[in-house]
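In: Can you look at this prediction? I've put the sequence above it.
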Amino acid sequence: MIKFGRDGEDLLVQDDIEDVVFRIDTRGAETRSADPDRFVFPVDSAVAFETDHLAFRKPVSVYVRRDGELVNSCPPGQTTTVSDGRYELEISPAPMKLYIRLDGSLEVGSEGGRTHLRFDGARTVRVGARSFHGRPAGTVTVPESPSGLMEAVSTFGSALATTSPERSFPTLRGHPPLVAFGEERDVPSFAAPPSTGVTIEVPEDWGSVYTVATLAYYLGASVVPGERPRVTAAGASHSLADGRLAENAQSLLEHVFLLDCVVRTEGFYDVDLHERRAVEREVDIDPEALYDLPIDERLARYLEIPIDPLSGLLDWHLTTDMAAEPASAELLPFVVNDLSAIRDPASVPETGDHYTESLGDFYRSDDGEEDDEDVPTGRVDRTAFQDETVVTPEPVDTVGHTWIGDGYPVGASKPTVGAYRRRIDQPASESRVIDVQVVCNEAEMREETEQLYGFRDYLEFEIDIVYDLAREELRELLADDHDFFHFVGHVDAEGMKCTDGYLDLHTLEETGVKAFLLNACTSYAQGMQLVHAGSIGGLVTTTDVGNIMATNAGRTMARLLDYGFDLHGVLDVVKKVHVVGGAYSVVGDAGVTLCQASSGTPALVEINTREKPSEDSFELLHRVYTTRNYNVGSLFVDHFAGGGTHYVVGGPPHSLVVSREELRRSATERRTPVILDHELRWSDELNFDEF
């Protein structure tokens, strides 16, 4: 994974999984292998050498820790002297986790676009690194059978950087290996199952193995055949049976994950954690005693703690309906990497609670007539779906919902292996400019193109809006590279309407569009073709959508993407505030983002001014959404709450009572979407005196 090389005066830190290199100027010092276990934080490999000086070829921050505790932060542009001691330094940003161990005093400074470390004489320096492991390290090949899949899933825990409670941090959870079926079994050494002593027993069928895959990954567990599903560890056993395997597996995953987030506060990250206080109010727990236990013994202790009292303290982010068939195995590692709850759609009882909203006045089809506003329910033009059927998955309690199987899902996302691969292969951009291409091919829909993107102070948007394109003009535009493509117009079974006919994207060989919004009637099939041609993911419709409603929804989606939501989050918010929201779905990878939220994690505030605790105070719900950069288990400080309390990303919305002035101050410090009395607004546009 991590290798060290040399280029002139520079030490090269190379990550073969992520295909990135980081340079450190060591003045040509000779290196030797070092013990990775000497580092406090987990590293894949390490080297040692003697020098009196190190330099990084760009400005970096240096975080100085002693015995895992942060004692100094050295940002770029400042000179900091650190007194004598034994330290482990974390260097950021770097394309891998990079640590430096040394004894003695040092000076950290920046000059000439470089950050340097200077010592008072030569000393032994150790450099250790760990891959972010956002990409799979390789492929595991097993026989095409449920038992073969069990063997493959048992290797997923090899991607964990640690089996300590800190694996609840997303940076310590690597990408599981890919899965392939073949006659020749091949489990490379990097994918050797970890020796955790944890076992999951399930019946030998496709659906059962898929359902426990995420739990097995997080526990580093071996999956073996068993008539009654259960988890065993250090002599303890926990049943997953009673006919609700998916529900029980997910309940246990959330239980263990939450307790890990609590127990890890006894380690390197001693913070005031909201969830720790909440857990300690409900159950007896000794985090200090649990922290240093081996994973199997710690899990056995967790199994003694009742699940029900803690069941509402996490609000899981993603559910995947995965067809119980061999073809699903190719997508399984990507789904597990997202830490998704998995269920077999054939085993989920129907609730009948499906989308049946009225979609409005002028449908974005092209039948030459304006439909009456009283036309009922989302009309599906099934001819636009070629040979596939339209399916309505059973509702989920999570923000994100993914469908892996036959058919086009209404209200969920349908990924492809190609989309997932393109996302993880996407190179990190050094550009601050986000290229947005807007195409409007209908005069009566031009209102949607006004003030769509570019509301961020520190990001530059290059927005090009064009109108009334012909087929070849649209084809050429789609062949170019664009961060985002927003189409406003008509789509039907023939394709996307242009001035001289229709462009069918089934004829598109390749596209440079990264992500997109096709805001037109029944644009699902055309959007899927964009994904097949090279896009990562996009928002589409599965029904006819009313023109006025679609215009409002389109502008909302554009601003949410501009703010930093991924497609899962965009879809969730749109469903909350637009009656037409249920008409939209995602094709490809719904984890794609246009940019990162300025606060790191995108958030949503809900305020009901009609139900106030007092005349000059308001109750608000503050929900933080996960993204791939800040996945479940990350930490954040709620700036509405104040006081420095940390929260786990992935928790339920926080209910807070704030004064008018506190709300004004917090809302204007950060631009945040606000659902005010059921209407989506933006905090920097609110007049708080009118509440």
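Out: That came through, no problem.
In: okay, CA-based contacts and neighbour counts for the rest of this
Out: Fine.
In: Strands of the stretch 501-650 of the chain, residue ranges please.
Out: Along the stretch 501-650 of the chain, counting by DSSP state E, counting those that start in this stretch, strands occupy 501-503, 512-519, 537-541, 584-588, 603-607, 617-624, 635-637, 646-648.
In: list the helices and strands the last one packs on?
Out: What that stands for is strand 646-648. Applying 3 or more CA pairs under 8 Å, 6 or more residues apart in numbering; DSSP states H and E, we find strand 646-648 packed against helix 274-282, strand 635-637.
In: Take these and write them to TSV, including mean neighbour count and distance to Leu240.
Out: Formatted as TSV, the helices and strands packed on strand 646-648 follow (neighbours: other CA atoms under 10 Å; distance: least, CA to CA, whole Å):
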stretch	mean neighbour count	distance to Leu240
helix 274-282	15	23
strand 635-637	18	30
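In: Quick check: which of these is nearest to Ala329?
Out: strand 635-637 (31.7 Å; CA to CA).
In: Can you name the residues in contact with the closest one?
Out: Under the contact criterion CA atoms under 8 Å, 6 or more residues apart in numbering, strand 635-637 has outside partners Thr601, Gly644, Thr645, His646, Tyr647, Val648, Val649.
In: now with 6 Å?
Out: His646, Tyr647, Val648, Val649 (CA atoms under 6 Å, 6 or more residues apart in numbering).
In: How about stretch 658-672?
Out: Contacts of stretch 658-672 with the rest of the structure, by CA under 6 Å, 6+ apart, involve Asp616, Ser617, Phe618, Phe640, Trp682, Ser683, Asp684.
In: show me where the stretch 101-250 of the chain has strands.
Out: Using DSSP E, counting those that start in this stretch, strands in the stretch 101-250 of the chain cover 106-111, 114-130, 139-142, 178-181, 198-202, 222-225, 230-233, 236-239.
In: of all the ones you listed, which lies closest to Val60?
Out: So among the strands of the stretch 101-250 of the chain, strand 114-130 is nearest, using CA to CA, at 6.1 Å.
In: thinking again about what came up before, possible to save the helices and strands packed on strand 646-648 as CSV with distance to Pro193?
Out: Below are the helices and strands packed on strand 646-648 laid out as CSV (distance: least, CA to CA, whole Å):
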stretch, distance to Pro193
helix 274-282, 31
strand 635-637, 29
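In: nearest to His133, of these?
Out: Taking the helices and strands packed on strand 646-648 one by one with CA to CA, strand 635-637 is closest: 19.9 Å.
In: Okay, one more to line up with it:
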Amino acid sequence: MDSGSHRSPVSFEQDGAIVRVGDDIERAELRIEIDGASGLEPALPDVFLFPVDEAVSVTVSQLRLEETFGQTLWDANGNQIGTIADGISDVPRGTYYASLTGAVKLHLRIEDATLWAEEHLDETGRSIVEMRFEEPTSVAIGARSLRSHPTATITVPDDPRALLDALPYLAASIKEHTCERSWPTIRQHPPALERGEQLEVPTELRAPETGIEIRIPPTYEHCYRVAPLAFYLGADVSAGESPALVLENGHVEPLKTRRADLAERVGDLLDRCLLLDSLVREAGYQPMGNAEYERLAPQLPFYPPNLYDLPPADQLLEYLEVPREVLDPFTPCWPKRAVLRPNPEDVAVLPSLLHELARIDVAHSPDAIPPTVPSDSTTGGGRDRGGEKRRSDALLTAHTFPAQVPGTCRLHPEAMERARTVERPTPDGASLTLATVDSARARSFRQFADQVRHETAVTVLEQPTAAALRDAVEADRTALYCENPTTEAGIHCADRTLPFDELGAVGSPVVWLADVAPGVTGEALVSAGAIAGILCDEPANQDAVFGALDQLCAGFSVADAVYTADVDRAVDVRFVGDASVTIVRRVSKTPTVVDVRSVDEDRYAFTIRSYPTDVVRQGTAVKPVSAEDVVGRVLEECNHDGYWLIGADAKQALPITTAEVASLVENDGFTVRLDGRLLTTADIGECPLQEVVQDGP
């Protein structure tokens, strides 16, 4: 049965004991295993606590779901009962609601039942949720597309005043303009922007009415800089002499002062709104027990739950009273800082950047683009090429200039568009091709292939011919890594140089050229179909390369994989296309780095940071989980603090031992860095991992 209407992106199909919930926009599917012979029947979408696109009902005694997260249960009045990860049992007969996030956002309405629910991890580390009922029970299943693609298009002429008028309509994709907007599933992809002769806004789009207005001079520079804040707040945008935030309660907040320019003020407001919204929402639909709440709330001039029902403008006025230094220790790292040009050519990239909640700046020259400085979890700073610590508030700097800027990503709108529709395999379905001209490196590549996690297929090409390398570039692989020297003339192979214009359609979403000469831009790869190109001035050490490839297959974005593996420690790295893309999908696991620092013999301090992905975006609250083993016991102690926002540094109070560090390395769910060096199972070799940990980097 297919119950999706012709306009709904969601569909339901039953195949025996399996119900497939499809999302046509995302080209994704979530499977529910049921018992009993009951068929699917249409259900009303308005019977749920949260909005859904489509719904069906079925009578079952048991449900089983794989690879979901954020599983929460509410009673009939919308009061939270608990999270399924903590186990649900002994609840009285009644009507309950459940919410789970997987490849599709799922909501359940369980009618007049006594139920048990639990989550466990299978032998591969996947999350399994099982729900059982005392007797056959009617369950309404509602689903909502995650909508990481635009579903409407706004046409704007090459006039900054027209863009200013269009900005409020981009926030029409946010389902609720309260503090709940901090949940990423509430913030769906904004409408696309295309250039045309006149302003045309689809009739189905409605600009929000939040009582918040942003006034700016009508220039592209000002429009781009305030766009993320206007989107998040659902603010009206109008022309004014100087940048200001105007609230319906009469308050006017300057957005440019002697102490802070417009970009800094917008960044500060985004920081505080997302963070404080995540505390106020504890009084809302899905209280998670945020770790930040317990530490930050006592320092605030207000009691966060009291703000939940206030109008957005009044909430914001309270937020403005909090000193910045109080918020700084808890502010998450942003996924991207994008530097745009002050002209209409960059209009097209704006919606995708807003969907990520990227920070946006504007420059008149590529000389003003700051390089990415990867954040160091233990100090809050970053490391430059000389080892000096510097602070960074974004995981990646990207730009739209036709220039080669080390440590940044040159954005391409077509690559960003392809990133939305890329087929993402699971780790055991991923495939890598590694090419080199060096025999010793080829041997180490084959050793890596033997030790790689999961069932990832690795092909090694030693001194490939031009024909062999062309076939590898065009093959349908997850990523291609190539150490062959590359110049503007092409890639040098065993028999001849392979010019870029001889390449057909690039089959790998990620192509890593590890030995490029100045002048090689990677533009040809993106034009031929690649989503992200990684360009290095020389091959990095093999441990960093293997670490980055391992990270890619663990679900990290391209840039995060490179930077967490410290590839840039000794070589220049730049990206082209969309380096924020995730090419391996791990729905129920968030890419997580455990930064470990030795403090004494057999004692290590550690910090945990979870990284955003295409599924788990800014505003998500997570806590790491594992099976009942050494790692599980370590994480149970960590989780006493509660959930942490994606991108925040969760410093742990209690140290861990050498054996516990070794167990974290062997666990598939985590990346471990010891004193700044990435550790992998490849470090084991013939030596016990505990000895590797004790010896240090």
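Out: Looks like it came in fine. As the structure is a prediction and not an experimental result, all values here were calculated from the model.
In: Let me see the TM-score of these two.
Out: With the length set by TM-score structural alignment, normalised by the length of the first structure, the two chains reach a TM-score of 0.80; 635 aligned residues with a CA RMSD of 4.0 Å.
In: show me where the first structure has helices.
Out: 146-153, 206-211, 213-219, 245-263, 274-282, 287-291, 295-302, 332-337, 417-425, 471-479, 524-533, 547-563, 567-577, 660-669 (DSSP state H).
In: residues in the second structure matched by the shortest one, start to end?
Out: This points to helix 287-291 of the first structure. Mapped onto the second structure using TM-score structural alignment, helix 287-291 of the first structure spans residues 304-308.
In: Buried residues, the matching stretch. List them.
Out: Residues Pro304, Leu307, Tyr308 are the ones in stretch 304-308 of the second structure that count as buried (16 or more other CA atoms under 10 Å).
In: Just give me the match in the first structure for Gln104 of the second structure.
Out: In this structure residue 104 of the second structure is Val, not Gln. Under TM-score structural alignment, Val104 of the second structure pairs with Met96 in the first structure.
In: scratch that, Leu199 of the second structure is what I was asking about
Out: So Leu199 of the second structure corresponds to Arg185, using TM-score structural alignment.
In: so how far is Ser158 of the first structure from its match?
Out: 17 Å (CA to CA, to the nearest Å).
In: So those two - more neighbours on which side?
Out: Neighbour count, other CA atoms under 10 Å: between Arg185 of the first structure and Ser158, Ser158 has more, with 24 against 13.
In: isn't that one right up against Pro193?
Out: Yes: Ser158 of the first structure lies in contact with Pro193 (CA atoms under 6 Å); the separation is 5.5 Å.
In: How many neighbouring residues does Arg114 of the first structure have?
Out: Arg114 of the first structure has 15 nearby residues by other CA under 10 Å.
In: Likewise for Ala440 of the second structure?
Out: 10.
In: Against Leu432 of the second structure, how distant is it?
Out: For Ala440 of the second structure, the distance to Leu432 of the second structure equals 19 Å [CA to CA].
In: same check, this time on Pro499 of the second structure
Out: 22 Å.
In: Which of those two has more residues huddled nearby?
Out: Ranked by neighbour count (other CA under 10 Å), Pro499 of the second structure and Leu432 place Leu432 first, with 22 against 16.
In: Relative to Gln426 of the first structure, how far out is the counterpart of the more buried one in the first structure?
Out: Aligned against the first structure by TM-score structural alignment, Leu432 of the second structure finds its counterpart in Val436. According to CA to CA, Val436 of the first structure stands 17 Å off from Gln426 of the first structure.
In: what's the answer for Asp684 of the first structure, then?
Out: In terms of CA to CA, Asp684 of the first structure sits 33 Å off from Gln426 of the first structure.
In: quick one, which of the two is more surrounded?
Out: Asp684 (15 against 11).
In: and that one, what does it touch?
Out: Thr668, Arg671.
In: cool, Val458 of the second structure as well?
Out: Here Val458 of the second structure is in contact with Ser431, Leu432, Thr433, Ala449 (criterion: CA under 6 Å, 6+ apart).
In: The second structure: which residue goes with Glu166 of the first structure?
Out: Checking TM-score structural alignment: Glu166 of the first structure goes with Glu180.
In: swap in Ser222 of the first structure?
Out: Using TM-score structural alignment, Ser222 of the first structure sits opposite Asp236 in the second structure.
In: Could you double-check that that match sits in contact with Glu213?
Out: Yes: here Asp236 of the second structure reaches Glu213: they are 4.6 Å apart, a contact under CA under 6 Å.
In: So the two - more neighbours on which side?
Out: In this view Asp236 of the second structure and Glu213 are compared by other CA under 10 Å, and Asp236 has more residues nearby, 25 against 22.
In: Pull the contacting residues for the more buried one.
Out: Pro168, Glu213.
In: That one and Leu170 of the second structure, how far apart?
Out: Asp236 of the second structure is 11 Å from Leu170 of the second structure, by CA to CA.
In: what's the neighbour count on Leu635 of the second structure?
Out: 18.
In: That one and Gly647 of the second structure: what is the separation?
Out: From Leu635 of the second structure to Gly647 of the second structure the distance is 18 Å (CA to CA).
In: what's the counterpart of Asp205 of the first structure in the second structure?
Out: Using TM-score structural alignment, Asp205 of the first structure sits opposite Thr219 in the second structure.
In: Correct me if wrong: its match contacts Arg161.
Out: No: taking contacts as CA under 6 Å, Thr219 of the second structure lies outside contact range of Arg161: 7.2 Å.
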